[in-house]
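A.B. asks: sharing a model that was predicted from the sequence below.
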Amino acid sequence: MEFSLPDELVELRDRVDVFIRDEVIPYENDPRQEYHGPTDGLRLELVEKARAAGLLTPNGPTEYGGGGLDYRSMAVVFEAAGYSTLGALALNIQAPDEGNTHLLNVVATDAQKERWLRPLVEAKIRSVFSMTEPDGGAGSDPSLMKTTAKQDGDEYVITGRKWLITGAPGAAFNIIMARTEDEKGNDLGATMFLADMDEPGIELVRLLDTMDSNSPGGHGIMDYKELRVHKDNVLGEVGKGFRYAQVRLAPARMTHCMRWLGAARRAHDIATQYARERHAFGKRIGEHEGIGYMLADNENELHLCRLSIWHACWLLDQGEQARQETSMSKVFCSEALGRVVDRSVQVLGGKGITAETVVERIYRDIRAFRIYDGPSEVHRWAQARHILGRN
């Protein structure tokens, strides 16, 4: 594994750094950043700035207008973008669109790519990924999925409820996971379907009030009431939905880690600057061991998170599934970066719990990282099974 960065990647990272500092951070207090996330008007304004700078969708396939970065390069660029709470949105690398871009590129037909992937890469539209269900349905255990898709001739009729669906208001299309039955009622397994959000049978029930507020539209509850989807809009093969979910989720764990590494580094930088300037008991507070040790712990964990991310990304670039390594990285980064931000709040003292800095916002947003794409406990459980099953 090579740790040095090629010159072109360093140049791209530096361009993103400057873009985030000069063009994106000034928008962090924009009134269009509402309770349930940034408005689409704000998103589109930032997207156009990234487009003009040649930084839009750096991860997307080149044939559809993206930058075509490999995972190692994504780790560097996504961290730089994550330095602002609006950075991923500006570069069109936010969840769930980033994960859906990857999934469509790997699984979709050419016709599906033209219809949905191209405008997604061009940041003309947003998308959602509908898998999680309310209590009693699919969550950490996807085998409990209650949403059904029953075959009716050339169509599938989808019925069920999904929740915590990120970005539902204003999204253009939907990737829906449902347990599939043929016309005789035989269980065919889970399948993914593509559907435009304005199709009859799709209803946004309501938005959920959540701690985090970094996704356009927030998180919603979706009902599917006899939604009819033509067989041409099945994503991949019938019955292989869980396999495709792994295609999407393993890399998505890493992109979460990348973005949140940038956010935690921002919180640490703000706390460090404060520790240099604030005086108490005759010297700068950073010179007191209690504060200095917290800053040192932050540096340690930021460094280890970066190494973990880079290693897992290197494995993905070698064609490995890297399920264990991406899972380990997700658990470690989600918890370590949470600690970094928590210490940053503590260093800032009273200022840290106010909106006078962005650290308070990062603190609220990053807490969800330990739950999204699998809570830490489920990852540890899967890791333990892997450990016990080794020869």
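C.D. replies: Right, received. Where do you want to start?

A.B. asks: okay, CA-based contacts and neighbour counts for the rest of this
C.D. replies: Fine.

A.B. asks: so for Phe193, what's the nearest residue that isn't a sequence neighbour?
C.D. replies: Val234 (4.5 Å; CA to CA, 6 or more residues apart in numbering).

A.B. asks: same question for Trp314.
C.D. replies: Of all residues not flanking Trp314 in the chain, Arg72 sits nearest, at 5.9 Å (CA to CA, 6+ apart).

A.B. asks: A further structure is provided below for comparison with the first:
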Amino acid sequence: MTKKMWRNEVKYLTPYVPGKPIEDVRRELGLDEVIRLASNENPIGPSPVALRAMSEALKDSWLYPEPSCRELREKLGVKYDVSADKIIVANGADHIITLIGNAYINSGDEVIYCKPTFTSYREITLLMGGIPIEIPLNKDFEADLNGILNAITSKTKLIFICNPNNPTGTVVKNDELESFLNQVPDGVLVILDEAYAEYISINGYRSGIDFVKKGYPVITIRTFSKFYGLAGVRIGYAVSSEAYLEPLLAVKQTFSVNRIAIAGALAALDDIEFLNKMLLELYEEKERLTIELQKMGFVVINSQANFLFVDMKQEVSTLFNKLMKKGILIRPCSPWSLKTFSRITIGTFDQNNSLINALKEIQQEMLSVK
């Protein structure tokens, strides 16, 4: 009887399944320590400067936050050389995706994206009564831009491109992206989800913000969850022309971003020395972990994010369970119908060593059984 009361669209939704919580693994297996390399969190955590700023902000937690996040928008505007009015701040990048759906998708509108990718694009489309049009990634696990262009119809409203893509870590080449944007017809808005953009190591790579500044019909999404290590306080933002952001402001909740998150984001932007050191460590560990995984016979796809997309040449579910019993969590890609693939977050030196040693032990155990 209860389900008869639901909105029709809700029946088609699949709840997002995040990486297994550390707390659950500790309780289920009686482990004191669990290393989670499954959710693409920054293992180093926030800048100490950001931690102090957030602690100080707690003193004013009885006050409502400034609803437009003006100070943060102005600081981001200086960083990217855009007007603060071209920036909207919300409760994480996934909240921005929700706002875009609420603001733009009508029943029957088509929304195109490549698959596998972040599942929120599908869910918000279905929730708003839209029609998801899913195009497979190409053979290199990159977005098939020609496939997207060929799928555009008179009903197309939005195109989502996750760049770098989750779960593959691949990016679209700059010249291909600009050529693609030049071919997108009027009335179709392109959403560039750049949650991992700060990790891109390609010299001269142009971000979605660059295309916004050139006047393309683009909304680019960024977050403080990954690079800045603020996933727990939930804060993200979008950059676009004022005209494209106007309906997002209309549907956005008044106090969607809390004071502690705003304080942390403001301070995190200033600690350049910490960010540079952290990024250098990540690049070094990504290279080291890639080499070690390849030595074990796994295939590692070139990633421009803070995680690796790995073909482990076996059903990952079994490997996942064996690693979990050793207190290490990775992300099986079976929800994306990639049963032999996993997504592995780049950890600290010690965390990566634990993973490498655990995988070697498992391989040795499997050989001894044979």
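C.D. replies: Looks like it came in fine. A quick note: this is a predicted structure, and the numbers were derived from the prediction, not measured.

A.B. asks: TM-score of the superposed pair?
C.D. replies: Both chains were compared after superposition, and using TM-score structural alignment, normalised by the length of structure 2 their TM-score is 0.27; 164 aligned residues with a CA RMSD of 6.3 Å.

A.B. asks: count residues in the vicinity of the residue nearest to Trp314 of structure 1, would you?
C.D. replies: Arg72 of structure 1: 20 surrounding residues under other CA atoms under 10 Å.

A.B. asks: please apply the same query to Tyr363 of structure 1.
C.D. replies: Tyr363 of structure 1 has 26 neighbouring residues, counting by other CA under 10 Å.

A.B. asks: now do Trp381 of structure 1
C.D. replies: By other CA under 10 Å, 11 other residues sit near Trp381 of structure 1.

A.B. asks: any idea which helix or strand carries it?
C.D. replies: Assigned by DSSP states H and E, Trp381 of structure 1 belongs to helix 376-389.

A.B. asks: what is the burial count for the closest residue to Lys115 of structure 2 other than its chain neighbours?
C.D. replies: Closest residue to Lys115 of structure 2 apart from its sequence neighbours, by CA to CA, 6+ apart: Pro136 at 5.0 Å. Residues within reach of Pro136 of structure 2, counting by other CA under 10 Å, total 16.

A.B. asks: do the same with Leu72 of structure 2
C.D. replies: Around Leu72 of structure 2 there are 21 other residues, counting by other CA under 10 Å.

A.B. asks: hmm, Ile262 and it touching each other?
C.D. replies: Yes. In this structure, Leu72 of structure 2 is within contact of Ile262 by CA atoms under 8 Å, at 7.0 Å.

A.B. asks: go through structure 2 and flag its longest helix.
C.D. replies: Using DSSP state H to define each element, structure 2 has its longest helix at helix 272-295.

A.B. asks: the following helix or strand past that one packs against which elements?
C.D. replies: Remark: after helix 272-295 of structure 2, the chain's next helix or strand is strand 299-301, criterion DSSP H and E. The contact analysis (3 or more CA pairs under 8 Å, 6 or more residues apart in numbering; DSSP states H and E) places strand 299-301 of structure 2 against helix 272-295, strand 307-311.

A.B. asks: before we move on, the earlier item: residues contacting the residue nearest to Phe193 of structure 1?
C.D. replies: Counting by CA atoms under 8 Å, 6 or more residues apart in numbering, Val234 of structure 1 makes contact with 191-194.

A.B. asks: in helices, which of those residues fall?
C.D. replies: Residues of those located in helices (DSSP H): none.

A.B. asks: ok, which pair from those residues is furthest apart?
C.D. replies: Longest distance between any two of these is 10.3 Å, between Thr191 and Leu194; criterion CA to CA.

A.B. asks: in JSON lines, list the contacts of Val234 of structure 1 along with neighbour count and distance to Glu335 of structure 1.
C.D. replies: Listed next are the contacts of Val234 of structure 1 as JSON lines, based on neighbours: other CA atoms under 10 Å; distance: CA to CA, whole Å:
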{"residue": "Thr191", "neighbour count": "25", "distance to Glu335 of structure 1": "32"}
{"residue": "Met192", "neighbour count": "27", "distance to Glu335 of structure 1": "31"}
{"residue": "Phe193", "neighbour count": "25", "distance to Glu335 of structure 1": "33"}
{"residue": "Leu194", "neighbour count": "21", "distance to Glu335 of structure 1": "34"}
